[in-house]
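Peer 1: Okay, here's the prediction I keep looking at, along with the sequence it came from:
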Amino acid sequence: MTVIPEFTGKRLVLARHRRRMTLAALARTSKLTTHSLTHFENRLKYPSPQSLDRLARALDVTPEFLQAPPPQTILPEAMSLRSPTRLTARKRYSAVAVAELSAACVAWIETYLWLPCPNLPSWPQMDPEHAAEDLRAHWHMGDAPSGPLTPLLESHGIRIFALPPDCDDVGAFSTRQSGTPFVFLPSHLDGQQARQHLAYELGQLVLGPSRPGHRDSRTAALQFATAFLMPRTGVMASMLRAATPERLAAAANTWGVSTSAVLHRLHDLELLPEWSHRTTAQELGGRTGPSSSPGSTSVECSHMLPKVVAYLRARRLPIESVAELTALRTDDPPCWPTMSGTGAPTTAASWDPSG
C-alpha cells in the first residue's frame, strides 16, 4: 500500500473539530472505520491515497490541507470563551480550530508583507478603570471618543476576524498566539454591538485571561470596556449631570454606545444620584436601546483588508493557495472580514480563513 508520509494527523483532527464532527459521524460520511480514523489521527498509520480522498470529501477540504504542516496549537484555556463550561466540547473545539487556522492565515500573509506589530500591554493586576485610562494614554487617545474601533485596534497589531456563521453560537472571544492578539466576532453584529464586543475583548486581552470564563474576569472586562469607550475625564467634561433624554441620546451617539450605557456610566461615576438615575431611566423608557438615528454608530470596517488584498493581487500572488494550508475551502480569498451596517460581512471582504 502506498503511504503518504506528509499526512498530518493534527490536520485531520483540526478539520474534524472545525466541522463539529465526531469520529462516528466522520466514519459514516467517509465510509471508513472509527478504528482507522483513530489510527490516522494519532499517526499510528497513514491513509492510502483513496482513503485520503474520502476524508477530504467528507470534511470538505483539499487533500493538500490534510498534508500540510499543522498550525501552532492554541489551548482553550488561553481563550476568553464566554461561559466555557456551558459550551459543548464540539463548540469549544470548533472555536479553537477557527483560531488556529486564522493565526496560520496571518502567518502566511506575513511572509509576503508587513503587518503592524502588536502594541498591546498586559496589565493583569491593574484596576480595570485605570487600565483603560492607561491604555488610552499609551495609544495617545486622550479623552475624546474613540471612533471606529476596528481600524484603531488593527493599527496596534490586533488581528480581528469574523467567526464563520456556523460558529456564531460560540460568541465573541479573544486570545494571544506567540504574543499576537486576536479577536473573533460573530458575523451578525451591528456597528454598536461590534464596538461593545471589541472593547470587552480588549479588556480580556489587557487584563489577561488568568481565569477565563470566571465571573470576576468577565466583570473586570466589562468595567474596562465601559471606561475605554467612555473615559472618566471625557464624561465629566460633558456636563451631563442634569441632562435631558435628548442630550443623553446625543452623548450616546458621540461615544458610540447606547443611551442606557451613558446613564449607567454617569451613575457609576457618582454624577447622578440614585433617585435621578431611576427617574431618568423611566423617562427614557424604550429609548434606552441602541440608537436608530442615521450615523449614530460608526460602522466597524477593516482598513487593513483592502490593503492586504491590493498588495497580494498587485504582485499576482496565488491568493487561493493559502486555502490549501489554512482554509477548509479553496474558493475563498484570504482577507479580514469587513463588518457591514447590518453586521453581515460584505461580499468583497467576507473571507473566513476557517471555511
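Peer 2: Okay, I see it.

Peer 1: rest of the way, CA atoms for contacts and neighbours
Peer 2: OK.

Peer 1: neighbours around residue 244, how many?
Peer 2: If you count neighbours by other Cα atoms under 10 Å, residue 244 ends up with 13.

Peer 1: quick one: it from residue 304, how far?
Peer 2: As judged by Cα to Cα, to the nearest Å, residue 244 and residue 304 stand 40 Å apart.

Peer 1: Second structure for comparison follows:
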Amino acid sequence: MFNKSRLKVARQRAGLTMRELAARVGIEPRTVTGYEAGEYLPSDDVAQKFARVLGFPLEFFAADDLDIPQVEGVSFRSMSKMTARQRDGAIAAGAVAFLLSDWLDGQFDLPHADVPDMREELPQTAAAGLRDYWGLGNRPIKNMVHLLELKGVRVFSLGEDGKEVDAYSLWRGVRPYVFLNTQKSGERSRFDAAHELGHLVLHKHAAPNGLEAEKQANEFAAAFLIPEAPLRAAGRIAGLPKVVQLKQEWSVSVAAMAYRLHETGLLTKWNYQQIFIEISRRGWRTEEPAPIRREQSQIWQKVLSEVRRDEQLGLGGLSELLSLPEGELEKLLFGLVTVGVPSAPRTAPVTPPRGKLRIVK
C-alpha cells in the first residue's frame, strides 16, 4: 500500500512543491494533491517514478505511517530567515529523525528524558533552577551536546544547504528533540543548543513561537551558559581583551559575552557600544577570536562505532533496514560525528544485539 504521509515527507526533503514534483514525474499537479490526501493510490509505474525523482527507495513509500512534527509544536531558532519550503524540509527531517531515533531505542538502552517542566518560571530563574536541578553549580558547561544527551535529549543536525535553516526543538511524547545547524561556529551552535533547551523547559507542549517566546529562550540561554554570580566576581569590565578572555572561559561568542556583561551591569552602556563597534570592525560577528572546537555527539559516535564493527551492517545496511537513503542519515548526523561510516552490502537482514551505551559527563 502506498503511504501518503511518506510521499509528502520525501517531497519536502527533496525541496519540491507538488507542482514541481508533478512536472518531473509527468502527471497533473492535482493528481499529486490527491495522492498526498489519500484520495487514490498511484500506479506501480508512477510510484517507481516518485522513488526515482525523490531519491528514496520504493520500500520507503510502502511502510507504516510516519510521525511528522506539527508546525505549531516546533520551536525554530529564527523563522524570519527561512522560506516556507526550507521550513517544511527541516520539519520533514524531524520525521526521518524519528525513524532513526526509534531504531536507536530498539537497539540500545539510553537515558530517559530528565528535562523538567518550568513553564511557571521566569527565564533567568528557570536557568538557575535547572543548573541546580542538574547539579551543574556555576561552573562553565564543557559540552552542551553531551549534556543534552546525558539528560535524554535526542540531538540531530540539520544538514541543509545554507545557514537560513536554523535550530529547532520539540517534544515528542516524553522525549525531547533538538536539531542544530552545524554549519555555524561552535560558539553559536552552543548558544542555539541552550536556546532550544530554554524552549523545552519553558514552553513544554505549548506553541513556542513568536517574538516573546524567542526573547524568553534567549534570556534563558544567556543565563544558563553564563551564570551571573561568577561574572560579578570578575568585577566591572572596561575593555575588549577582558571580554575575549571571558568568552574563552565560558565558550560563547564574543558578542554574546559582551551582551551578557552589559545585561548584568558589568559593562556600561557606553563601553558596551564601543566594544560592539570594535567587535564588528574586526569581523568578529561572523569569525570568532580564539574559536572553540565544534561540539560533537557521544551517542552517535558510539552507535556508529558499533555499526562500523558490524561488517554486515554498515551505514548502507542501516539505511536499508530503515528504508532510507544514506544521504538522509548523513545529514542528520553531519557535524555531530567525525568518522565516516563505510557502507557494506548485506546478504540478509541483520539486527545487532541490544547494547547499553554509557554517557559520561
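Peer 2: Sure thing, it's come through. Quantities reported herein were computed from a predicted structural model and do not represent experimental measurements.

Peer 1: TM-score for this pair?
Peer 2: TM-score of the superposed chains, computed with TM-score structural alignment, normalised by the length of structure 1, equals 0.84; 339 aligned residues with a Cα RMSD of 2.9 Å.

Peer 1: For residue 24 of structure 1, which residues are in contact?
Peer 2: By Cα atoms under 8 Å, 6 or more residues apart in numbering, residue 24 of structure 1 lies in contact with residue 34.

Peer 1: can we see that at 10 Å?
Peer 2: 30, 32-35, 37 (Cα atoms under 10 Å, 6 or more residues apart in numbering).

Peer 1: Just the buried ones out of these, please.
Peer 2: When these are checked for burial by 16 or more other Cα atoms under 10 Å, the buried set is 30, 32, 34, 37.

Peer 1: and the last one, what pairs with it in structure 2?
Peer 2: Think residue 37 of structure 1. Alignment note (TM-score structural alignment): residue 37 of structure 1 maps to residue 32 of structure 2.

Peer 1: rewinding a little: quick one: which two of the contacts of residue 24 of structure 1 are the most distant?
Peer 2: Within these, 30 and 35 form the most distant pair, 12.8 Å apart (Cα to Cα).

Peer 1: mean deviation of the helix ranked longest in structure 2 from structure 1?
Peer 2: In terms of residue count, the longest helix belonging to structure 2 (DSSP state H) is helix 84-107. Mean deviation of helix 84-107 of structure 2 relative to structure 1 after superposition (mean Cα distance after the TM-score superposition for structure 1): 1.4 Å.

Peer 1: about what we covered before: relative to residue 1 of structure 2, how far out is the match of residue 37 of structure 1?
Peer 2: 16 Å.

Peer 1: same question, residue 334 of structure 2
Peer 2: On the measure of Cα to Cα, residue 334 of structure 2 and residue 1 of structure 2 end up 32 Å apart.

Peer 1: ok, the two, which is more surrounded?
Peer 2: residue 334 (21 against 9).

Peer 1: Show the contacting residues for the more buried one.
Peer 2: Here residue 334 of structure 2 is in contact with 156-160, 180-183, 296, 328, 340 (criterion: Cα under 10 Å, 6+ apart).

Peer 1: 8 Å - rerun?
Peer 2: By Cα under 8 Å, 6+ apart, the neighbours of residue 334 of structure 2 are 157-159, 182.

Peer 1: Give me the subset of those lying in strands.
Peer 2: When DSSP state E defines the strands, the subset of those inside them is residue 157.

Peer 1: Redo the contacts of residue 334 of structure 2 as TSV? Include neighbour count and distance to residue 231 of structure 2.
Peer 2: Output for those, formatted as TSV (neighbours: other Cα atoms under 10 Å; distance: Cα to Cα, whole Å):
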residue	neighbour count	distance to residue 231 of structure 2
157	24	31
158	27	33
159	24	35
182	25	28
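
Peer 1: show me where structure 1 has strands.
Peer 2: Going by DSSP E, structure 1 shows strands at 159-162, 173-177, 180-185.

Peer 1: how about a markdown table for those strands, with distance to residue 235 of structure 1 added?
Peer 2: A markdown table is the format used below for the strands of structure 1 (distance: least, Cα to Cα, whole Å):
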| stretch | distance to residue 235 of structure 1 |
| --- | --- |
| strand 159-162 | 28 |
| strand 173-177 | 28 |
| strand 180-185 | 27 |
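
Peer 1: can you tell me which of the ones you listed comes nearest to residue 58 of structure 1?
Peer 2: Among these, strand 159-162 comes nearest to residue 58 of structure 1, with 24.7 Å by Cα to Cα.

Peer 1: Mean deviation, that closest one versus structure 2?
Peer 2: Averaged out, strand 159-162 of structure 1 is 1.3 Å away (mean Cα distance after the TM-score superposition for structure 1).

Peer 1: Would you mind pulling up the elements that that strand packs against?
Peer 2: helix 149-155, strand 180-185 (3 or more Cα pairs under 8 Å, 6 or more residues apart in numbering; DSSP states H and E).

Peer 1: at 10 Å what do you get?
Peer 2: Helices and strands touching strand 159-162 of structure 1, by 3 or more Cα pairs under 10 Å, 6 or more residues apart in numbering; DSSP states H and E, are helix 89-110, helix 149-155, strand 173-177, strand 180-185.

Peer 1: Same list (the ones you listed) but as TSV, adding distance to residue 287 of structure 1.
Peer 2: What follows is those, written out as TSV (distance: least, Cα to Cα, whole Å):
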stretch	distance to residue 287 of structure 1
helix 89-110	35
helix 149-155	24
strand 173-177	29
strand 180-185	26
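
Peer 1: one step back: surely the match of residue 37 of structure 1 is in contact with residue 42?
Peer 2: Yes - between residue 32 of structure 2 and residue 42 there is a contact under Cα atoms under 10 Å: 9.0 Å.
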